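Enquirer: Sequence plus the predicted model coming up.
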Amino acid sequence: MPTTALALLNQPSSDAPPHTEELPPFALVDPADPHVRVLDLGVTRGDGVFETISVGSGHPQALEAHLRRFARSAAALELPAPDEQAWNAAVRAAAAAIDPVPEAYVKTILTRGVEGDGRPTGWAYAAPAEDFTAARRDGIRVVLLDRGYRHDVAQTSPWLLQGAKSLSYAVNRAVVREAKRRGADDVVFVSSDGYLLEGSTSNLLLRVGDTLITPGTNLGILPGTTQGDLFAFAAERGLGTDYALLHADDLMAADAAWLVSSVRHAAPIREVDGTPRAIDADFTSALNAFLVARTE
């Protein structure tokens, strides 16, 4: 079996024509071959959306939640609605086509296609995940960086597409480079009026006593699929959950804090702007064991 796999969508949306009539909705193709046209708007303008779905022991995890968020992001960009059935099958086929590994991922990408063509481009790419053992065990260092928007930007300026998982990821990569220049591993964004938001590719999760808390979903941040699963973990164990407006002081005062995401899972925060903070190794292990063991 190959190390990587690519499912190319023939008809990413039932609202648009297929690329080739009378062919199935998707096909597994060689990832090394050329498949995207140089004039595709996803390439030339970052005009598209994506999801990254973790795969544990061959099982795509939180797939339905990812596909719902995929559709919400597409709607925010006024892209043709993804055909959920076709994408579900493509993700599962790509995940099943690679060499069995404990942890992998599938990235789904939907672009507007070539300008004026009317047919979106879509694919699902599967590959082994990076080894995040050290980040999960030892924790990560973060810096707080101003995102430059107020916490209510999603309400005041919806055209900025905050909360949509678009291909325009240059800022998300730039802030990680800035974090590394400051001797850190990642970033926690802060609104211009002082509220905690999210990581560069992750959600912020705090434990305060017996309650897991995350910034509210109305703050122009991406609703987290992993964070949602960890709220389900909390409910199973009789812990409380909450969405709240949080400040930097809340991050330092919390009993424990993590950046959580689909592939890295729960990475405990051990340092904020150069100041050490305690991590809860046992609780972190429980969180990650729950995430790795998911079968859906």
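Expert: Great, that's in hand. Residues are numbered from 1 along each chain as shown.

Enquirer: drop to CA atoms for contacts and neighbour counts, all remaining ones
Expert: Fine.

Enquirer: And the helices in the protein?
Expert: 41-44, 63-76, 84-97, 133-138, 153-156, 170-181, 225-236, 248-253, 281-293 (DSSP state H).

Enquirer: which secondary structure elements does the last one contact?
Expert: Here helix 281-293 touches helix 133-138, helix 225-236, strand 265-272, going by 3 or more CA pairs under 8 Å, 6 or more residues apart in numbering; DSSP states H and E.

Enquirer: Contacts for that helix next, please.
Expert: With contact meaning CA atoms under 8 Å, 6 or more residues apart in numbering, helix 281-293 is reached by 56, 103, 136-137, 226, 229-230, 233, 265-268.

Enquirer: Dump the helices of the chain to JSON lines, plus distance to Gly118 and mean neighbour count.
Expert: Below are these laid out as JSON lines (distance: least, CA to CA, whole Å; neighbours: other CA atoms under 10 Å):
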{"stretch": "helix 41-44", "distance to Gly118": "11", "mean neighbour count": "17"}
{"stretch": "helix 63-76", "distance to Gly118": "15", "mean neighbour count": "20"}
{"stretch": "helix 84-97", "distance to Gly118": "18", "mean neighbour count": "20"}
{"stretch": "helix 133-138", "distance to Gly118": "43", "mean neighbour count": "16"}
{"stretch": "helix 153-156", "distance to Gly118": "29", "mean neighbour count": "15"}
{"stretch": "helix 170-181", "distance to Gly118": "26", "mean neighbour count": "14"}
{"stretch": "helix 225-236", "distance to Gly118": "30", "mean neighbour count": "18"}
{"stretch": "helix 248-253", "distance to Gly118": "46", "mean neighbour count": "15"}
{"stretch": "helix 281-293", "distance to Gly118": "39", "mean neighbour count": "15"}
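
Enquirer: how about those helices, which one is nearest Leu9?
Expert: Shortest separation from Leu9 across the helices of the chain is recorded for helix 84-97, at 7.6 Å, computed as CA to CA.

Enquirer: between that closest one and helix 63-76, how big is the angle?
Expert: Orientation check (axes from the mean of the first three to the mean of the last three CA atoms, to 10 degrees): helix 84-97 against helix 63-76 gives 130 degrees.

Enquirer: Counting by contacts, list what helix 84-97 packs against.
Expert: Secondary-structure packing of helix 84-97 (3+ CA pairs under 8 Å, 6+ apart): strand 5-9, strand 26-29, strand 59-60, helix 63-76, strand 103-111, strand 121-128.

Enquirer: same thing but at 6 Å, please
Expert: Other elements packing on helix 84-97 under the criterion 3 or more CA pairs under 6 Å, 6 or more residues apart in numbering; DSSP states H and E are strand 5-9, strand 121-128.

Enquirer: right, so these: which one is the most enclosed?
Expert: strand 5-9 (a mean of 26; mean count of other CA atoms under 10 Å).

Enquirer: okay, the angle between it and strand 103-111?
Expert: Using the same axes, to 10 degrees: strand 5-9 against strand 103-111 is 30 degrees.

Enquirer: another structure for you, compare them:
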Amino acid sequence: MTTPVVLLLDPIPADAVGDALAESFRFAGASDPILSAFDAGAGRGDGIFETLGVNDGRARGIDAHLDRFAASATKLDLPQPNLPQWRAAIERVLGELPRTGQASIRLVLTRGNGGTPTCWVTGSIVDGDFPERTTGIRVVTLSRGYANDVGEHAPWLLVGAKTLSYAVNMAALREAKRRGADDAVFVSTDGFALEGPTSSLLLRQGDRIVTPAIQHGILAGTTQADLFDVLTAEGFTCESRRIDTRELLRSDAAWLVSSVRLAAPITAVDGTDVATDPELTARMNAALLG
């Protein structure tokens, strides 16, 4: 089968096993119609997704992505996904992708039309070698429009869920481009750094690596969690806490990290050059790819 790969899932109860699971998949062509015009995912962005990075035939962080997928479903009051079914779907799509090079796998679950979810998994080859992993990215800080504790006081805003409603995130990236930057870091109205539109934020401060705490209105980062394991093994102290926006300028290094682009070092914030750590960046990306 040629890429991109599309695998459709028939939704089954979260505890279903055996034949029900085995018979719940079917491949579709990349141009086959699979989504109703009345599907809530298309009409309202009412659904969830995950994107997994793949290197040389291996998908990274399957457990972490599935856990976050289930957590997002809970936040949106969607039917709980059958995680063994989705895991098996990932393996089936992996089997259709090249065994060398980089690719991505995307899981999507929408509210569907009439109460039955629409579910699919895609696999695509990732072209390019991501030069920003070494050359870095310039970022601008953009207000998210609410305080850092909004997730605790307004859970209906779904700030900790990975939803299909990414229009604001894409608008932020376009605004960053308009300002002459490559990416953005969202900041709260009370002065704290949060995350990128499609990435998590990491800072190095001496032998300490910090990231914004997820209870303050951000998405739990799977790549960030992987890097914390790597960096802890290297002897760094890793912690999650509130990060004052001014720390972006005075840290020893900073990165935006994500499943496909991996660790991209931040070289400038709002037009001001900041310190980088090329050697640590190289080790981080090598660990993720390995």
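Expert: Structure received. Everything numeric here is computed off the predicted structure, so don't read it as measured data.

Enquirer: TM-score for these two?
Expert: TM-score for the superposed chains, counting by TM-score structural alignment, normalised by the length of structure 2: 0.95, backed by 287 aligned residues with a CA RMSD of 1.6 Å.

Enquirer: Can I get the helices and strands packed on helix 84-97 of structure 1 in JSON lines including distance to Pro25 of structure 1?
Expert: JSON lines is the format used below for those (distance: least, CA to CA, whole Å):
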{"stretch": "strand 5-9", "distance to Pro25 of structure 1": "6"}
{"stretch": "strand 121-128", "distance to Pro25 of structure 1": "11"}
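
Enquirer: how about the ones you listed, which one is nearest Gln85 of structure 1?
Expert: Nearest of the helices and strands packed on helix 84-97 of structure 1 to Gln85 of structure 1, taken as CA to CA: strand 5-9 at 11.6 Å.

Enquirer: In structure 2, what stretch matches the closest one?
Expert: Aligned by TM-score structural alignment, strand 5-9 of structure 1 falls on residues 5-9 of structure 2.

Enquirer: Centre of the chain to that stretch, how far?
Expert: 20 Å (CA atoms, centre = their mean, to the nearest Å).

Enquirer: residue in structure 2 matching His265 of structure 1?
Expert: Applying TM-score structural alignment, one finds that His265 of structure 1 aligns to Leu262 in structure 2.

Enquirer: Distance check, the residue nearest to Ala20 of structure 2 when sequence neighbours are not counted against Thr232 of structure 2.
Expert: Leaving aside its sequence neighbours, Ala20 of structure 2 sits nearest to Ile12 (CA to CA, 6 or more residues apart in numbering; 7.3 Å). Look at Ile12 of structure 2 and Thr232 of structure 2: by CA to CA, to the nearest Å, they are 39 Å apart.

Enquirer: Output the helices and strands packed on helix 281-293 of structure 1 as a markdown table; include the columns distance to Glu198 of structure 1.
Expert: Output for these, formatted as a markdown table (distance: least, CA to CA, whole Å):
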| stretch | distance to Glu198 of structure 1 |
| --- | --- |
| helix 133-138 | 17 |
| helix 225-236 | 11 |
| strand 265-272 | 13 |
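
Enquirer: Compare the ones you listed and give me the one nearest Asp47 of structure 1.
Expert: Nearest of those (CA to CA): helix 225-236, 22.7 Å.

Enquirer: What range does the closest one cover in structure 2?
Expert: The aligned range for helix 225-236 of structure 1 is 222-233, by TM-score structural alignment.

Enquirer: Quick one: average offset of that stretch versus structure 1, please.
Expert: Stretch 222-233 of structure 2, aligned to structure 1 and superposed, deviates on average by 0.6 Å (mean CA distance after the TM-score superposition for structure 1).

Enquirer: any idea how far that stretch is from the chain center?
Expert: In this view, stretch 222-233 of structure 2 has its centroid 15 Å away from the chain centroid, taken as CA atoms, centre = their mean.

Enquirer: for the counterpart of Ser188 of structure 2 in structure 1, what are its contacts?
Expert: Counting by TM-score structural alignment, Ser188 of structure 2 lines up with Ser191 in structure 1. Listed by CA atoms under 6 Å, 6 or more residues apart in numbering, the contact set of Ser191 of structure 1 reads 146-147, 149-151.

Enquirer: if you set the cut-off to 8 Å instead, what comes out?
Expert: Each residue near Ser191 of structure 1 by CA under 8 Å, 6+ apart is listed here: 146-151, 197.

Enquirer: One more: Ala76 of structure 1?
Expert: Going by CA under 8 Å, 6+ apart, Ala76 of structure 1 touches 161, 164.

Enquirer: where's it relative to Val91 of structure 1, distance?
Expert: 22 Å.

Enquirer: ditto for Ala235 of structure 1
Expert: Taking CA to CA, one finds Ala235 of structure 1 at 29 Å from Val91 of structure 1.

Enquirer: and what of Asp138 of structure 1?
Expert: Here Asp138 of structure 1 is placed at a distance of 32 Å from Val91 of structure 1 (CA to CA).

Enquirer: hang on, the earlier thing: the helices of structure 1: which one's closest to Glu51 of structure 1?
Expert: Closest of the helices of structure 1 to Glu51 of structure 1 is helix 63-76, at 6.3 Å (criterion: CA to CA).

Enquirer: residues in structure 2 matched by that closest one, start to end?
Expert: Counting by TM-score structural alignment, helix 63-76 of structure 1 corresponds to 62-75 in structure 2.

Enquirer: Pull the distance from that stretch to the chain's centre.
Expert: Distance of stretch 62-75 of structure 2 from its chain centroid, counting by CA atoms, centre = their mean, is 11 Å.

Enquirer: Now it on structure 1. Mean distance?
Expert: Mean deviation for stretch 62-75 of structure 2: 0.4 Å (mean CA distance after the TM-score superposition for structure 1).

Enquirer: what sits against Arg182 of structure 1?
Expert: Val143.

Enquirer: hmm, try it at 10 Å
Expert: Taking CA atoms under 10 Å, 6 or more residues apart in numbering, we find Arg182 of structure 1 in contact with 141-143, 176, 273-274.

Enquirer: Need these in a markdown table (columns: distance to Ala27 of structure 1).
Expert: Output for those, formatted as a markdown table (distance: CA to CA, whole Å):
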| residue | distance to Ala27 of structure 1 |
| --- | --- |
| Arg141 | 42 |
| Val142 | 41 |
| Val143 | 43 |
| Val176 | 35 |
| Asp273 | 47 |
| Gly274 | 49 |
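
Enquirer: what about the counterpart of Tyr149 of structure 1 in structure 2, distance to Thr245 of structure 2?
Expert: Here Tyr149 of structure 1 is matched to Tyr146 in structure 2, going by TM-score structural alignment. Per CA to CA, Tyr146 of structure 2 is found 14 Å from Thr245 of structure 2.
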